[in-house]
Each structure stands twice: as C-alpha cells, then as structure tokens.
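> Turn this into a model:
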Amino acid sequence: MKNNKIIKLLGETILPGESKTIDVEIAKLHSMTKLKIPVIIERSKVDGPTVLFSACLHGDEINGTEIVRQIIRKKINKPKRGTIICIPIINIFGFINQTREFPDKRDLNRVFPGSKNGSLASRFAHFLVTEIIPKVDYAIDFHAGGASRFNAPQIRIVPNNLELKELATIFNAPFTLYSKNISGSFRNACTKTGVKMLLFEGGKSLDLNEMVTQEGVEGTMRFLKHLDMLNPKKELTVFGEKTIFIEKSNWIRANFSGMFHGLVKIGGFVNKGDVLAMISDPYGKVEHKVKAPNDGYIINVNDAPIVYQGDAVFHISTQLEI
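Alright, predicted model coming up:
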C-alpha cells in the first residue's frame, strides 16, 4: 500500500520515502553556545506505523546512545514500511557534562509531561510530549544502570498488558521485568498518550558494553520484524533462550561499609545462602560475606570498588512468572 500521507514534525514536512535530520535547539549553554539535538527520521514509501528509538534521557547512560547509533549506522532505521524516528541523545546537556541530570539538577525522567514555562528539564519534557510523542505509535527507550550498578539486559513493562508482553517476548532480552510506571516518567507520559513503549535497561552509566549493545540491536530488529518494518536486506538473528519474565524482585543492600569484591556474574542464577560478594576493610583484618537471601537471578550487580552500609549491591528476582 502506497503512503501518500504527509508527516509534519517540528515544523518540517517529511514526505513518503524521504530521509531527514532535524536539529532541535531548546536552549543555549551559559556561554551562548548553541546546542542542537538531531532528530533522525526515515520514512518508507509504504504506509505503516511510526516507531521512536530514543536514548540518553539520563545524560550519563551512553550505552543506549550506542545502541541507537548502531541502529542508524547499520541502516536498521530504514523501514520496509512506516516511519522510524531516532533520537540518540535526548539530554544533550547531561551528555556533554557526563552527568545524569539537566543543568537545573532535575531528573528529566521525573518531570513529564513538563511545562512550556517551567524549568529547563520541564521545558524539554514538554517539547517531547507535544512535538514528538503525538506522532508515535511504538517506542523503545534505552537506559543503563546508574551509580556503578550494571543491569543485565532487560525489558521493563507494566503488568497486565498483553500487547506489551507480546512485544517484550518478541524483543527477547534475557529478562523482562514487570514494573509499574513511575509518576513523571517518560514511559508514563507515553502510556497516557497511547504509545506502546518498551523500556530497555542494560549496562551501567558512563560505560559501553558490547554484549549489552548487541542485545539491544538484535532485539530491536526482532521488534521491527514483528511490525513488518524491518528492511528485508537485514538478516534477523535466530532466537536464543526465551526471555525470563520476573514478576517480583528485591535489592540486596550492604550491611557494612568497605571494599567490595563481587563473586557472581550478572544474569546468573543463585541459590539461597550462596556467597555473592565479600566486603572487607582495607587493612586485611575484617571480611563480611554477602549472601543470597533467596533463590533467584542476579539482574543487577554493583561494580563500585567501595560501598557504604545501606548501598544497593545486587538486584535479585524473587518471583518468576510461571
């Protein structure tokens, strides 16, 4: 079916079969230097859905940017039908400063839907909700763990949504976690406007990981194939083991401060009582064991060499979907 519909985005017209990069300027640096955020749009001549791939909502989560970069570089964003919008870096201010927040110290992922006249972060959230999201049918937002905590590649979806569960099954990350939308989050704003969003988590802040990137890119290809949007020139990776759905999970926290020595691999299954890590003093006198409180999969590991009492050191599944 031919696509005769004209899409207008950010004041620009994108015709069927057209490729366009639109540079968006929200605000300047304090030095008056302009900052532009490229929004990369690829349209097929054949009608179909509009999909958004976004990353770096938190400016230090650059592994997501690498996933979207590879999607563009490998021309996976050139759809068989429909439209694909890529925004590799949403929080350009945090990306430049290698920080999570905006310069106003606000977490962009807690201020949606934002305000036209609010803080800098709020204004940018308002821009996304009013200019981008109304054009989108499906979205994948790529994230990474914060504060030296490494996430196993995983998709997060709200419970009791069969369509999102199907999409998560198709994406087939090693794990899929059920988690409620957080008020003020990008995912919550998309849900309220009818956009079907998968949230991808993988790796840690200020880090690039080849395994995480591969999982993100291959899952995206399967996602597009399911929507009949994948460029037929692209080879689809064969499914491996099926994603493990996790209904409930808990954080294991350090009971002592000290040097942290992790002993288990991310994504592995452990049994109750297994020693997961040692916390030691720097003088060779004291060592404390961190043990698994239950059987489960380790879906996040703290890579920090030093931890304090109360720090989250492991994220472990407590209940799997049967």
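> contacts and neighbour counts: CA atoms only from here.
Noted.
> What residues sit buried inside stretch 286-306?
Neighbour-count burial for stretch 286-306 flags 288-293, 295-303 (criterion: 16 or more other CA atoms under 10 Å).
> for stretch 255-269, same thing?
Buried-residue list, stretch 255-269, by 16+ other CA under 10 Å: N255, F256, S257, G258, M259, F260, H261, G262, V264, I266, G267.
> now stretch 167-183
Applying 16+ other CA under 10 Å to stretch 167-183 flags 167-178, 181 as buried.
> closest to T21 among the residues you listed?
Comparing the buried residues of stretch 167-183 against T21 with CA to CA places F171 closest, at 26.7 Å.
> Just give the nearest non-adjacent residue to that closest one, would you?
G219 (4.3 Å; CA to CA, 6 or more residues apart in numbering).
> What's the separation between the one you found and G262?
For G219, the distance to G262 (CA to CA, to the nearest Å) stands at 29 Å.
> Repeat that for S317.
18 Å.
> quick one, longest helix in the protein?
The longest helix of the chain (DSSP state H) is helix 210-226.
> Report the secondary structure element holding the residue lying farthest from the centre of the chain.
Ranked by distance from the centre of the chain (CA atoms, centre = their mean), the top residue is K285, with 41.2 Å. Per DSSP states H and E: K285 is located in neither a helix nor a strand.
> one more, for comparison:
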Amino acid sequence: MGKVAPLTILGQVIKPGERKEVSFNVAKLHTQNSIDIPVIINRSKKPGPTILITAGIHGDEVNGVEIVRQIIAKGINIPKKGTIICMPLINVFGFIQMNREFPDGRDLNRVFPGSAFGSLASRVAHQLMTEIVPHADLVIDFHTGGSRRFNAPQIRIVEDHPQLLELAGVFGAPFILYSKNLNKSFRNACFKLNLPILLFEGGKSFFIDKNITNHGVNGTKRLLAHLGMLKKNFKASDPKKKTVVIAQSSWIRAKYSGLFKASIDIGDFINAEEVIGNITDPYGKFNSFVRASHSGYVLNVNHSPIVYQGDALFHISTQLANDQNTTPETI
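Below you'll find the model as predicted:
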C-alpha cells in the first residue's frame, strides 16, 4: 500500500487521518470585515479518491445546503479511505440576503471558470476552480429548483458518458436526466477538465423538504460505499424503486394568467390529455383545465399560486433512454 501524502489546500496542510476546517476567503465587506467560507476536509490514513461535495452555489437553494449539512453532522464525510471535501455553502452572500445571485447581480453558475481579475462572482469561481477543484477526483454538486418550481430528485448528466451514467445509477435518485452542460456553469467547467461531476436537483428554493434531503443523503452514502469510502457504521440502503433514465423532456406552459393549482404530484406518471391542474380567476368566473400534452413522468411542478400566460407549469419526460420500457409507476 502506497504512502498517503499530505494535502495542501488554501495554504493549509492536511495530513492523512486528519480533519481540518480551512477558510475560503470570498471578499471583504464595505466595513472591511472578511467573508470566509468554511471548507471541511476529512482524510483517511488509507489511500483513496478525493470527493468534493458542494452546495449553495445559488444562495436561495437551501435544500442542497441542508443535505451537505446532514452529511457532515452525521459523520458521513469521515472516509474509510481517501479524502472528502465539503463546501455546504458557496454563495454566502446570496444565502444571507435570501437571494440567488451575488451582490454584483451575477449568477455564480454562469461565470465559470472565472477570472482572478473579473467581477466578484467571477473571482470566487476562479478561486474555487484553482484552489479546490484540482484536488478532486469526483464532484457531487447539490441544487434545487428555482422560482417556486419544485424539482423531482434527479441526477443530471450529459448523454453518452458511460462513467457518469454508472455513477449516477449508483447514486440511485428516482430519475437520471440527460441534459447538456450549460456554458460557463460549474458542471461545464469541471467537465472540460475531464473531472466527473454529478449534479443533483431536488426541491425548490427557500424550502427544505425531508424527502428530497433523504434522497440526497442516501445517494451520497451509496456512492461512497461504491467507492469503498463509507465507514462500516453506516448502511447504504438500496433505492426503493429502479431509477428512470430520461432522454428528453419538455415544459407545459400556462395558456392563461390566473390562480394556478396542480392536481398531480412530483414523480407521477401521467397520460396524454389527462387533467393535471387548473387555472382560475380571483372572481369565480373563469376556470381552465390544464391537460397533459403527452404521456410521461412529472419532473417539475410549479408551486406558485399565481401564474402568467407562458409560465412553465410542468416539466414532463417525453422519451426514456433506449434500454428502458415506459413503465407507469409513481416514484
């Protein structure tokens, strides 16, 4: 067995078998108070991969923060072998202000890989990509739906990537969704480095859902167990149902403005022309049923009680991966 070398992150040396919390300096406030992000690093004395677990790239996506918090609080991040790096909250500015963006108005997840001389968000992205990411062999990045849209628990990966598909299958979320890497996103920046990254989506902004949290924590345990990193005092339970791999999907949008109420649940399988919600006016004079344009699994439901014409209401699968049969069952 090879000797495990010390790890140096942000100027701090973390020895094998050591736990250390280092400070990722974001910026200073106008008052010159320093804003630091804790980076929690746990190392085993045994050699193994380095896993980076992140959340809170968007400040309003608190369910992801809760997932990583539980991973740390329960000691799941203490590896049997290798190293686990946890960053539960990257966009601390947005978190404090209950806002998605950085104070400069930029979306952190649209400025990667960033620049040492760019905007505040760009500088944070650059520091993450140069100081933390190069140490990782695998990244798990936790997100939620935005704008009151509730995502079913899902792992998003690019199509035709066997390694990512295998890892996503091990994670065991109810859905795997093939989606292209967005330009200047964290996922795309890692992908360009040939660094495998699993993007977990589940729940909605400003909300902590127990079921979503459990999916995130349990999926992480399965992945760590698969890599031989989960300690024996933890059990990685099998998913209750087989993961459904979605090849294509589309949105059903509001034909009218008004009060909106969905009549189906996340993960349901719906049939074409089925009534899945309704839009009314405040005065009891108007009622329009929302019908499914096609059959598929419900991946996202808009939880806003008021919608405008053209708003996205439901995200529905349109095609499953080639090796799957369409089996109507609720996830």
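> wait, doesn't S183 of structure 1 sit right on R110?
Yes. In this structure, S183 of structure 1 is within contact of R110 by CA atoms under 8 Å, at 6.9 Å.
> Could you tell me which residues touch both of the two?
Jointly contacting S183 of structure 1 and R110 under the rule CA atoms under 8 Å, 6 or more residues apart in numbering is no residue at all.
> Pick out the residue nearest the middle of structure 1.
F142 (2.2 Å).
> after superposition, how close is whatever helix or strand that residue lives in to structure 2?
Per DSSP H and E, F142 of structure 1 falls inside strand 138-145. For strand 138-145 of structure 1, the mean deviation from structure 2 after alignment is 0.3 Å (mean CA distance after the TM-score superposition for structure 1).
> how far apart are the following helix or strand past that strand and its match in structure 2?
Proceeding N to C from strand 138-145 of structure 1, the next assigned helix or strand is strand 149-157, under DSSP H and E. Mean deviation of strand 149-157 of structure 1 relative to structure 2 after superposition (mean CA distance after the TM-score superposition for structure 1): 0.3 Å.
> how about the nearest residue to the equivalent of T50 of structure 2 over in structure 1, chain neighbours excluded?
With TM-score structural alignment as the criterion, the equivalent of T50 of structure 2 in structure 1 is T50. Distances taken as CA to CA, 6+ apart place T83 nearest to T50 of structure 1, at 4.6 Å, with adjacent residues excluded.
> What separation do you get for that neighbour and V24 of structure 1?
T83 of structure 1 is 19 Å from V24 of structure 1, by CA to CA.
> Tell me where the stretch 201-322 of structure 1 has strands.
244-253, 258-262, 269-270, 275-280, 287-291, 296-302, 306-307, 312-320 (DSSP state E, counting those that start in this stretch).
> Export those strands as CSV, with columns for distance to N188 of structure 1.
Shown next, in CSV, are the strands of the stretch 201-322 of structure 1 (distance: least, CA to CA, whole Å):
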stretch, distance to N188 of structure 1
strand 244-253, 19
strand 258-262, 34
strand 269-270, 31
strand 275-280, 34
strand 287-291, 35
strand 296-302, 23
strand 306-307, 32
strand 312-320, 23
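> Among those strands, single out whichever gets nearest to I76 of structure 1.
Nearest to I76 of structure 1, of the strands of the stretch 201-322 of structure 1 and by CA to CA, is strand 244-253 at 26.0 Å.
> Next, the angle from the closest one to strand 312-320.
140 degrees (axes from the mean of the first three to the mean of the last three CA atoms, to 10 degrees).
> Touching strand 244-253 of structure 1 from outside, list them.
Applying CA under 8 Å, 6+ apart, the external contacts of strand 244-253 of structure 1 come out as 174-178, 309-321.
> Could you check how far H288 of structure 1 is from I316 of structure 1?
19 Å.
> for P88 of structure 1, same thing?
For P88 of structure 1, the distance to I316 of structure 1 - CA to CA - is 30 Å.
> likewise S249 of structure 1?
Distance from S249 of structure 1 to I316 of structure 1, by CA to CA: 6 Å.
> All the strands of the stretch 1-150 of structure 1, in order from the start?
Counting by DSSP E, counting those that start in this stretch, the strands of the stretch 1-150 of structure 1 are 7-9, 12-14, 19-24, 37-43, 50-55, 83-87, 138-145, 149-157.
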